[in-house]
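Colleague: sequence unknown, structure follows:
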C-alpha cells in the first residue's frame, strides 16, 4: 500500500447533506477485476441522496462510500484487467452496488466492467453526466416502451437530468414530448431545451392539457420517477393500451394502483431501473452504443446546471435537495 493519502467522501450515519464528510484515507489499490480512476469530475444523482438518507433500494453499510458517476483517468488496474485501460479517459456506468463501491473522492476503485469511454469532444464535466441519465431514459423508452415516431410521451420531473435525457431521446426517435414541471418557472428553459409541450402541474390541469395536446387520445408512453398518489392522475392521462414506466419513488406517500383506469384502458404499469439494462451484456452493449453514437452525432448533449468543488460536497447535496436545478449537478476534483 502506498503511503499517499487521498480525500474520499463518506458518511458515518444516515441523514441530511451535513453527514457527508471528507475523510483522508490511504490510497486504495484495485483488486481482482477492478481499476483505480483518478477522478476529475463527479455527477450527482437523486439515488445518492436517497441512499444517504437510508431510503434507497438497499441500505448502506456504515461508514459508507457514495456515488455512481465519475469521469477521470485510469491510473491503475488490478489482476485480470486489460492493461490497455491504463491512461485512458473514461467514466463510470452505474452498474455496481453502493454498498461496495462509490466514486465521491479524489480516486475511485470501480469494477473494470463499469468503465466506458465517451466521445473525446466532451469535457470531464460532460463525461460524468452521461450514463445514469441516458441509459435510464434509453432503457425505459426504447426496449421497455418501444417508443416510435409520432408517439406522445409524457415526461414528469422533466427538469431533472434524466427528464432532459428523455426529452432528447424522444426528439431523436421522432416522438412528441410533453414535459411536466411544478410551476412556470422552468417552462421557457424546457421548451428551449427541446420539449414539444410543457405543463406546469400546479397551475394547469394535467389530464385536460394532455388530452388537449393529444387530440383526446392521451399519451401512449408515460415516464415517471415520482409515483405516489399522482399515479392515478397519470393513468387518467394515458392512452388506451398505453404504458407507464415508473423509475423512482420520490413521492413521500404510498402508491395506490389505478385499478379502474388500468382495466378500462388495458394499461401496462411497470417498474424499471437501469440495472435491468446494465446487468444483461447484450442490452448493456446496445445501450452504450446508442448513447455513444447519439452523443457523437450531437443528438444528445448533457446539460450541466451547476458545478461545485469537492470541498463543497455538502453544499452540492443541499442544492440537489432544493430541486432548483435544470440538468446535472457536477462536482469537480
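Modeller: Good, I have the coordinates. From a predicted model like this one, the values you see are computed outputs, not experimental measurements. Residues are numbered from 1 along each chain as shown.
Colleague: C-alpha from now on. contacts and neighbour counts both.
Modeller: OK.
Colleague: so residue 110 sits in a strand?
Modeller: Yes. Assignment of residue 110 by DSSP: H, G, I helix; E, B strand; the rest coil places it within a strand.
Colleague: my guess is residue 236 is in a helix, correct?
Modeller: Yes. Remark: residue 236 belongs to a helix, assigned using three-state DSSP.
Colleague: contacts only, for it.
Modeller: By Cα atoms under 8 Å, 6 or more residues apart in numbering, the contact set of residue 236 is 207, 261.
Colleague: what's the single longest helix in the chain?
Modeller: With secondary structure taken from DSSP state H, the chain has its longest helix at helix 281-297.
Colleague: contact partners of that helix?
Modeller: With Cα under 8 Å, 6+ apart as the test, helix 281-297 has contacts from 116, 118-119, 134-135, 138-139, 277-278, 300-301.
Colleague: what is the neighbour count of residue 79?
Modeller: Residue 79 has 12 neighbours, counted by other Cα atoms under 10 Å.
Colleague: against residue 281, how distant is it?
Modeller: In this view, residue 79 and residue 281 are 21 Å apart by Cα to Cα, to the nearest Å.
Colleague: before we move on, back to that, which element follows the longest helix of the chain toward the C-terminus?
Modeller: Using DSSP states H and E, the next helix or strand after helix 281-297 towards the C-terminus is strand 304-309.
Colleague: surely residue 34 is in contact with residue 110?
Modeller: Yes. Contact criterion Cα atoms under 8 Å: residue 34 and residue 110 qualify, at 5.5 Å.
Colleague: same drill for the two, tell me which one is more crowded.
Modeller: Between residue 34 and residue 110, counted using other Cα under 10 Å, the more crowded position is residue 110 (25 against 21).
Colleague: the more buried one and residue 255: what is the separation?
Modeller: According to Cα to Cα, residue 110 and residue 255 sit 35 Å apart.
Colleague: equivalent analysis for residue 208, please.
Modeller: The spacing between residue 208 and residue 255, counted by Cα to Cα, is 22 Å.
Colleague: kindly report the same for residue 66.
Modeller: Relative to residue 255, and taking Cα to Cα, residue 66 is found at 28 Å.
Colleague: out of the two, which sits in the busier spot?
Modeller: The residue with more neighbours, out of residue 66 and residue 255, is residue 66; 27 against 15, by other Cα under 10 Å.
Colleague: quick check: the more buried one touching residue 8?
Modeller: No. Using Cα under 8 Å, residue 66 and residue 8 do not qualify as a contacting pair, with a distance of 9.3 Å.
Colleague: shared neighbours, those two?
Modeller: Counting by Cα under 8 Å, 6+ apart, the residues touching both residue 66 and residue 8 are residue 104.
Colleague: figure out the length between the terminal residues of stretch 261-273.
Modeller: So stretch 261-273: terminal residues 24 Å apart, Cα to Cα.
Colleague: the structure to be compared is supplied as follows:
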C-alpha cells in the first residue's frame, strides 16, 4: 500500500447551472477503508456530453461537490489488504464516475476496468486509453445490441464527426452498411467520408428527409442513431423506413418531448433509449467489447483521434467547446500529477 495525500484536486460543481458553476476544488482525497479498495491516480480523462447534462440539471444529482468525469486512464496508487487482481504500479483504463480528479476509488470487484499490466505505458497510450472507452463502447454496443447492423443496411448517423459518431460510422461501415453521415460543415462531412460513410448530408443546408428518401429510393433508413435529441427527433422519425429502428441516445439540442406511443404504429417502428452500461454489466460483456475496441484501435482498423487536450483547470472552456457542436473527434483533460 502506498500513501495517498489527504486532499486532491477535482473539477466539479456545488450548484447546477451554467459554465460558471464549474470549479476546480481541493477536497478530501479517497482513502483505503476496506480490504477490497483500489485507488487509482488518474492521468487522462475523457470529455462526454453526459457531464453537461448533470451540470444543467437534465439528470439529477445529489452528492456535492459533484465530480465530473466518466472514464480515465491512470496507475494504481494504493490497494486494500485483500486485493489480489491489482497491485500498486499497474496501469489501468476504466469507466467510472468521479474521474476528473487526481484520485478515484473503486472496489476490486468492479468489472468495468482493464488492467494494462505493470509496465509503464507511453504518454500517448495513456491519452488514448483515457478517452476511448465511453464513446467507443457506446458505438460498439449500439451497432451490435441496440440495432444489429447488417450488410447493405441504410443507416443514418447524426453528429457523425463527433466522438460517438466517428465510431458509429466506422463500425457500421465495416459491417457493410450504407452509412449516411449527418454533420454541419463541409469539413466535418469530408472527415465522415474518410471514415467510411457512403453518403453525407449537411443538415444546415440540406433537407435531411428529402436526401434520405433520394438515397434510399424512397424507402428510408432501417436505423437512425440520433444523439441530437429534441431538434432532430421528428426528422429521424420521418426518415425511418417500415420496421425501422430509432436509437435515441443524446440530448445535445435538448430533451425529446413526450410522445404518444401510437405514433410508432404506422411504420411498425422500434424506439430505444439505450445506455452503454446496460450492455456491459457482466464481466464477460465488458471484456468482450473492451478488448474488441482496444484491438480495433491498436490494429488501425478503427481511427481514433484526440483533437485537443485541456488541463483540468480549463475544463469549463473544454465543456463550452464540446457543447458548442464545433469540435470533432475526442477531447480529453490532463489530470495534474
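Modeller: Received the coordinates, thanks. Fair warning: this is a prediction, and the values are worked out from it, not measured in the lab.
Colleague: post the TM-score for the overlay when you can.
Modeller: In this superposition the chains share a TM-score of 0.88, using TM-score structural alignment, normalised by the length of structure 1; 326 aligned residues with a Cα RMSD of 2.4 Å.
Colleague: just want the most central residue of structure 2.
Modeller: Centroid-nearest residue in structure 2: residue 135, 2.7 Å away (criterion: Cα atoms, centre = their mean).
Colleague: which residues are contacting stretch 142-149 of structure 2?
Modeller: Outside stretch 142-149 of structure 2, the residues that touch it by Cα under 8 Å, 6+ apart are 168, 171-172, 175, 177, 223, 245, 247, 272, 274, 276, 279.
Colleague: residue 170 of structure 2 belongs to a helix?
Modeller: Yes. Looking at residue 170 of structure 2 with three-state DSSP, it is inside a helix.
Colleague: now do the same for it: its match in structure 1.
Modeller: Here residue 170 of structure 2 is matched to residue 168 in structure 1, going by TM-score structural alignment.
Colleague: ok, the nearest residue to that match once chain neighbours are set aside - contacts?
Modeller: Nearest non-adjacent residue to residue 168 of structure 1, counting by Cα to Cα, 6 or more residues apart in numbering: residue 300, 6.1 Å away. Shown in contact with residue 300 of structure 1 (Cα under 8 Å, 6+ apart): 165, 168-169, 291, 294.
Colleague: now do residue 95 of structure 2
Modeller: 70-72, 112-113, 133-134.
Colleague: which of those show up in structure 1 as well?
Modeller: Using both residues aligned by TM-score structural alignment, their matches' Cα atoms under 8 Å, structure 1 keeps these contacts from these: 70-71, 112-113, 133-134.
Colleague: which one (most neighbours) among these?
Modeller: Counting neighbours by other Cα under 10 Å, the top entry in those is residue 71, with 29 neighbours.
Colleague: you'd agree it is up against residue 133?
Modeller: Yes. Under the criterion of Cα under 8 Å, residue 71 of structure 2 makes contact with residue 133 at 7.0 Å.
Colleague: could you tell me which residues touch both of those two?
Modeller: Shared contacts of residue 71 of structure 2 and residue 133 (Cα under 8 Å, 6+ apart): 94-95.
Colleague: whereabouts in structure 1 does stretch 134-151 of structure 2 align?
Modeller: Alignment of stretch 134-151 of structure 2 against structure 1: residues 132-149, by TM-score structural alignment.
Colleague: with stretch 232-240 of structure 2 instead?
Modeller: Taking TM-score structural alignment, stretch 232-240 of structure 2 hits residues 230-238 over in structure 1.
Colleague: contacts for stretch 8-27 of structure 1 next, please.
Modeller: Stretch 8-27 of structure 1 is contacted from outside by 1-7, 52-54, 62-66, 104-107, 311, 313-315, 317-318, using Cα under 8 Å, 6+ apart.
Colleague: quick one: what's aligned to the residue nearest to residue 168 of structure 1 in structure 2?
Modeller: Match for residue 300 of structure 1 (TM-score structural alignment): residue 302.
Colleague: its match and residue 194 of structure 2: what is the separation?
Modeller: From residue 302 of structure 2 across to residue 194 of structure 2, the span is 12 Å (Cα to Cα).
Colleague: residue farthest from the centroid of structure 2?
Modeller: Structure 2, farthest from centre, Cα atoms, centre = their mean: residue 81 at 33.5 Å.
Colleague: need the contact list for the alignment partner in structure 1 of residue 204 of structure 2.
Modeller: Using TM-score structural alignment, the partner of residue 204 of structure 2 in structure 1 is residue 202. Neighbouring residues of residue 202 of structure 1 by Cα under 8 Å, 6+ apart: 182-183.
Colleague: and residue 202 of structure 1, what helix or strand is that in?
Modeller: Going by DSSP H and E, residue 202 of structure 1 is not in any helix or strand.
Colleague: what's residue 286 of structure 1 aligned with over in structure 2?
Modeller: Match for residue 286 of structure 1 (TM-score structural alignment): residue 288.
Colleague: mind listing the strands for the stretch 101-250 of structure 1?
Modeller: Along the stretch 101-250 of structure 1, the segments classed as strands by DSSP state E, counting those that start in this stretch run 107-111, 115-116, 152-155, 176-181, 197-200, 219-224, 238-246.
Colleague: nearest to residue 58 of structure 1, of those?
Modeller: With Cα to Cα as the measure, strand 238-246 is the member of those nearest residue 58 of structure 1 (17.8 Å).
Colleague: show me what that closest one is packed up against.
Modeller: strand 219-224, helix 259-265, strand 268-271 (3 or more Cα pairs under 8 Å, 6 or more residues apart in numbering; DSSP states H and E).
Colleague: run through the helices of the stretch 1-150 of structure 2 in chain order.
Modeller: Using DSSP state H, counting those that start in this stretch, the helices found in the stretch 1-150 of structure 2 span residues 49-56, 123-131, 133-141.
Colleague: deepest of those helices, which one?
Modeller: Greatest average neighbour count among these goes to helix 133-141 (a mean of 24), per mean count of other Cα atoms under 10 Å.
Colleague: for it, packing partners?
Modeller: Using 3+ Cα pairs under 8 Å, 6+ apart, the elements in contact with helix 133-141 of structure 2 are strand 91-95, helix 163-174, helix 283-298.
Colleague: what are the buried residues along the last one?
Modeller: For helix 283-298 of structure 2, burial by neighbour count (16 or more other Cα atoms under 10 Å) applies to 286-287, 289-290, 293-294, 297.
Colleague: what's the distance between residue 117 of structure 1 and residue 90 of structure 1?
Modeller: Taken as Cα to Cα, the span from residue 117 of structure 1 to residue 90 of structure 1 is 5 Å.
Colleague: neighbour count for the two, which is higher?
Modeller: The neighbour comparison of residue 117 of structure 1 against residue 90 (other Cα under 10 Å) goes to residue 90, with 24 against 16.
Colleague: many thanks, have a good one.
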